[in-house]
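**Student:** sequence first, then the predicted structure, then my questions.
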Amino acid sequence: MKTAFISHPDTMLHVMDGQHPESPARISSIKNALLHATFKNKLQFFDAPLATKQQLIKAHLPAYVDEIFTKSPKVGMIKLDADTAMGPHSLEATLRASGAAILAADLVMQHKVKHAFCCIRPPGHHAGPGNSAGFCIFNHVAVVAMHLLTQYAIKRIAIIDFDVHHGDGTEAIFKNNPSVMLCSTFQHPFYPHKGADSRTDRMINVPLAAKSDSQSFRKAVTNEFTPALDRFKPEVLLISAGFDAHSQDPLANLALEVDDFAWMTQYIVDQSSKHSEGRIISCLEGGYHLQYLAECAHAHIKILTESE
């Protein structure tokens, strides 16, 4: 079976300002990197549908979802929080992003594809039950996790988040849900200044000091994630695939390289073979150096296409 690559032109229409690092060029850089990829024939391309309010409110408070729909501007720009803004097409972009994740789940669960990568923006993992944050409006991995729990006979889901920033929104949504485990590596101390002190049996938060390198990262993942996943036995693995822990990323200070993201992807593939019948759904989160974002995503997707 092929690996799904899910995106939509609407994801390019969300713009916060002309110089903002979370820009449409992030999507085009990844797509351009795949134009001549040797594994392109192993990908199946899909357009993302729009997520519905009914799907969103499984992860977010109904009042918050209504607020975002109401605030969506016809012209100009509105600020949702200190770091997140909406323009005339931002609502469509974030609905396509959540819709991509939902389509990915349906394709994987119905055995139409092997794995899925959602090439989407704006990112999602800082969005909490009732708030935007950190460039994020809706939390796509949370929306798809709830879709899986409510629409399929899935009892346990693990979300693996290797973005350089802690997935505080994801933690807030699932900290009291026994069906979901979050395994997160992140730079600390660093935005959003959460996660280091909130570890539980299901919230496997692994802070990494600035300048942490390949050895530190791989050791942390192997020593901290593996026993937790073995204990939890997830039936589906979701990925918050942030590539901003790369050494050249302008917004962070970790020291990972492209090979580390390939290694991490292979680690997840191996865990999915052990626990979840190979079911993997990956959603793009951060990554702001366009060249290395593209190279890291290329390596990530390549490993997904090569797994049996």
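**Tutor:** Structure received.

**Student:** going forward, measure contacts and count neighbours with C-alpha atoms only.
**Tutor:** Noted.

**Student:** now the residue nearest in space to the middle of the chain: how far from Ala82?
**Tutor:** Centre of the chain computed as the mean C-alpha position; nearest residue by Cα atoms, centre = their mean is Ser240, 2.7 Å away. Relative to Ala82, Ser240 is positioned 22 Å away (Cα to Cα, to the nearest Å).

**Student:** sorry, back to before: what's the offset of the one helix or strand the residue nearest to the centre of the chain maps to from the middle of its chain?
**Tutor:** Here Ser240 is covered by strand 236-241, with elements defined by DSSP states H and E. Remark: strand 236-241 is offset 7 Å from the chain centroid, using Cα atoms, centre = their mean, to the nearest Å.

**Student:** same deal with stretch 224-240?
**Tutor:** 16 Å.

**Student:** got it, and stretch 99-116?
**Tutor:** Counting by Cα atoms, centre = their mean, stretch 99-116 comes out at 15 Å from the chain centroid.

**Student:** what does stretch 141-156 give?
**Tutor:** 15 Å.

**Student:** isn't the residue nearest to the centre of the chain up against Asp163?
**Tutor:** Yes: between Ser240 and Asp163 there is a contact under Cα atoms under 8 Å: 6.8 Å.

**Student:** what do these two both touch?
**Tutor:** Glu285 (Cα atoms under 8 Å, 6 or more residues apart in numbering).

**Student:** please report how far the closest residue to Cys283 other than its chain neighbours lies from Phe45.
**Tutor:** Using Cα to Cα, 6 or more residues apart in numbering and skipping residues adjacent in sequence, the residue nearest Cys283 is Cys118, 4.8 Å away. Distance, Cys118 to Phe45, by Cα to Cα: 10 Å.

**Student:** name the residues contacting each of the two.
**Tutor:** By Cα under 8 Å, 6+ apart, the residues touching both Cys118 and Phe45 are Phe5, Ile6.

**Student:** looking at these two, which has the bigger crowd around it?
**Tutor:** Of the pair Cys118 and Phe45, Cys118 is the one with more neighbours under other Cα atoms under 10 Å, namely 29 against 15.

**Student:** please compare the first structure with the one that follows:
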Amino acid sequence: MIATFITHPACHQHDMPAGHPECAARLDAIDNQLLSSGLDCLLYHREATAATNEQILRVHSAAYLQKIEQSLPQSGCVSLGDDVFVSPGTLNAARHAAGAGITAIDSIMKGETDVVFCNVRPAGHHAERDKGMGFCIFNNVAIAATYAMDNYGMERIAIVDFDVHHGNGTQAIFLDDPRVLFCSVFQHPFYPDTPIAPVPQHIINIPLPATARSKEFRQALNEKLFDKLEAFAPQLILISAGFDGYIDDDMSSMSLVEQDYAWIGRELRTLMDNSQQKNDAAQQCRGIVSLLEGGYDIDSLGRCAMAHLKALAKL
């Protein structure tokens, strides 16, 4: 099948303070790389729908949603604490960022595609049920997973988070839900300083030192994730795709390279392909949805995202 690229202009409407690394130029860097690489004509392009209150409230509390609605300023941006800012366009942007995963899952379940990359912001994996933090408003990947389980009856969803920061929000949301196998590989100790043990068996935390390079990153995933992922036999793989572990990204100290993001894309695509060959329709992995999280070095972000997408799409 042809892979799909999902975004929405509304995701540019979320303003941050001047000079902040989480900016709309991140989306432009990926869009520009898509065009310059020639990949744009090899993909389906879709605009994200906006997540509804009902879809958001399956993950977040009504009090938290109301807080966001009531905090939007008339102009500029204001801080809500915990590295969260809101501007007049934030809620619309966040609804479309969360809705991108929902749009992707609908496309997969209709048989239109089996690989999707969502170029959206604000990011989501730090957002917990009752609060946002770390630049995140709604937990986009958690909203997508919950939608797949509630609307399509999926019983096994894997979430692989390779952002350099631990996916604390996603872990907290699914801590007591064994239908979701959650894996986060991250620099440790580092923000958000989540207690990472003890955790139930369906939570896989893979902390790496700040000095980690490609060898340590790949070895850790080979030893601690892929066998468990295959045994879990997910019906859907969701990815929190953070590219802030890249060697030139000032947000972290790890030293990953473009080929690492291609490598993990190939490994997950191979797992999906093997599942579709071996299992009946009810048990096989129906698709992969990768949602943008971090990545703040504008010069490299587009290249890393395209390496990842090319591997997922087998282009």
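**Tutor:** The structure has been received and is ready for your questions. Only a predicted model underlies this, so the values are computations on that prediction, with no experimental measurement involved.

**Student:** and the TM-score between them?
**Tutor:** Here the TM-score for the pair of chains, by TM-score structural alignment, normalised by the length of structure 1, is 0.96; 307 aligned residues with a Cα RMSD of 1.3 Å.

**Student:** hang on, the earlier thing: who are the packing partners of the next helix or strand after the strand holding Ser240 of structure 1?
**Tutor:** Per DSSP H and E, strand 236-241 of structure 1 leads on to helix 258-275 as the next helix or strand towards the C-terminus. For helix 258-275 of structure 1, the packing partners by 3 or more Cα pairs under 8 Å, 6 or more residues apart in numbering; DSSP states H and E come out as helix 214-220, strand 236-241, helix 290-306.

**Student:** identify all contacting residues around the helix or strand that helix 258-275 of structure 1 is followed by.
**Tutor:** Moving toward the C-terminus from helix 258-275 of structure 1, the next helix or strand (DSSP H and E) is strand 280-284. Strand 280-284 of structure 1 is touched from outside by 101, 104-105, 108, 114-121, 123, 140-141, 236-242, 269, 272, with contacts defined as Cα under 8 Å, 6+ apart.

**Student:** correct me, but Leu61 of structure 1 touches Gly128?
**Tutor:** No: counting by Cα under 8 Å, Leu61 of structure 1 does not reach Gly128; the two are 9.1 Å apart.

**Student:** who has more neighbours, those two?
**Tutor:** Between Leu61 of structure 1 and Gly128, counted using other Cα under 10 Å, the more crowded position is Gly128 (26 against 16).

**Student:** mind reading off the mean deviation between the top strand by length along structure 1 and structure 2?
**Tutor:** Taking DSSP state E as the criterion, structure 1 has its longest strand at strand 180-187. Here the mean offset of strand 180-187 of structure 1 against structure 2 after fitting is 0.6 Å, by mean Cα distance after the TM-score superposition for structure 1.

**Student:** for that strand, buried residues please.
**Tutor:** Val180, Met181, Leu182, Cys183, Ser184, Thr185, Phe186, Gln187 (16 or more other Cα atoms under 10 Å).

**Student:** stretch 37-57 of structure 2 too?
**Tutor:** Asp40, Leu43, Arg46, Glu47, Ala48, Thr49, Ala50, Ala51, Gln55, Ile56, Leu57.

**Student:** elements contacting the longest strand of structure 1?
**Tutor:** strand 157-161, helix 168-174, strand 203-208.

**Student:** how far does that strand sit from the chain's center?
**Tutor:** 11 Å.

**Student:** and what of stretch 263-271 of structure 1?
**Tutor:** With Cα atoms, centre = their mean, you get 15 Å for stretch 263-271 of structure 1.

**Student:** and for stretch 27-45 of structure 2?
**Tutor:** Using Cα atoms, centre = their mean, the offset of stretch 27-45 of structure 2 from its chain centre is 18 Å.

**Student:** kindly report the same for stretch 299-308 of structure 1.
**Tutor:** Distance, centroid of stretch 299-308 of structure 1 to centroid of chain: 17 Å (Cα atoms, centre = their mean).

**Student:** returning to what we had before: can you tell me which of the helices and strands packed on strand 180-187 of structure 1 is nearest to Leu13 of structure 1?
**Tutor:** helix 168-174 (23.8 Å; Cα to Cα).

**Student:** average offset between that closest one and structure 2?
**Tutor:** Overall, helix 168-174 of structure 1 averages 0.3 Å from its counterpart (mean Cα distance after the TM-score superposition for structure 1).

**Student:** other residues contacting that helix?
**Tutor:** In this structure, residues lying in contact with helix 168-174 of structure 1 by Cα under 8 Å, 6+ apart are 59-60, 125-129, 139, 141-142, 180-182, 192, 194-195, 203.

**Student:** ranges for the strands of the stretch 1-150 of structure 2?
**Tutor:** Under the criterion DSSP state E, counting those that start in this stretch, the stretch 1-150 of structure 2 contains strands at 4-7, 44-47, 78-81, 84-86, 115-118.

**Student:** is it possible to export the ones you listed to TSV including distance to Ile288 of structure 2?
**Tutor:** Listed next are the strands of the stretch 1-150 of structure 2 as TSV, based on distance: least, Cα to Cα, whole Å:
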stretch	distance to Ile288 of structure 2
strand 4-7	10
strand 44-47	15
strand 78-81	33
strand 84-86	29
strand 115-118	5
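
**Student:** out of these, flag the one nearest Ala220 of structure 2.
**Tutor:** strand 115-118 (24.4 Å).

**Student:** how much does that closest one stray from structure 1?
**Tutor:** Strand 115-118 of structure 2 differs from its equivalent in structure 1 by a mean of 0.6 Å after superposition (mean Cα distance after the TM-score superposition for structure 1).

**Student:** just to revisit the earlier point, quick one: which of the buried residues of strand 180-187 of structure 1 is nearest Thr150 of structure 1?
**Tutor:** Among the buried residues of strand 180-187 of structure 1, and counting by Cα to Cα, the member closest to Thr150 of structure 1 is Val180, at 12.7 Å.

**Student:** how far does stretch 86-105 of structure 2 sit from the chain's center?
**Tutor:** On Cα atoms, centre = their mean, the centre of stretch 86-105 of structure 2 falls 13 Å from that of its chain.

**Student:** kindly report the same for stretch 126-136 of structure 1.
**Tutor:** 13 Å.

**Student:** deepest in the core, which of the strands of the stretch 1-150 of structure 2 is it.
**Tutor:** strand 115-118 (a mean of 28; mean count of other Cα atoms under 10 Å).

**Student:** contacting residues around the residue nearest to Leu301 of structure 2 when sequence neighbours are not counted?
**Tutor:** Distance criterion Cα to Cα, 6+ apart; nearest residue to Leu301 of structure 2, sequence neighbours excluded, is Gly295 at 5.9 Å. Counting by Cα under 8 Å, 6+ apart, Gly295 of structure 2 makes contact with Arg26, Gly242, Phe243, Asp244, Gly245, Tyr246, Asp249, Leu301.
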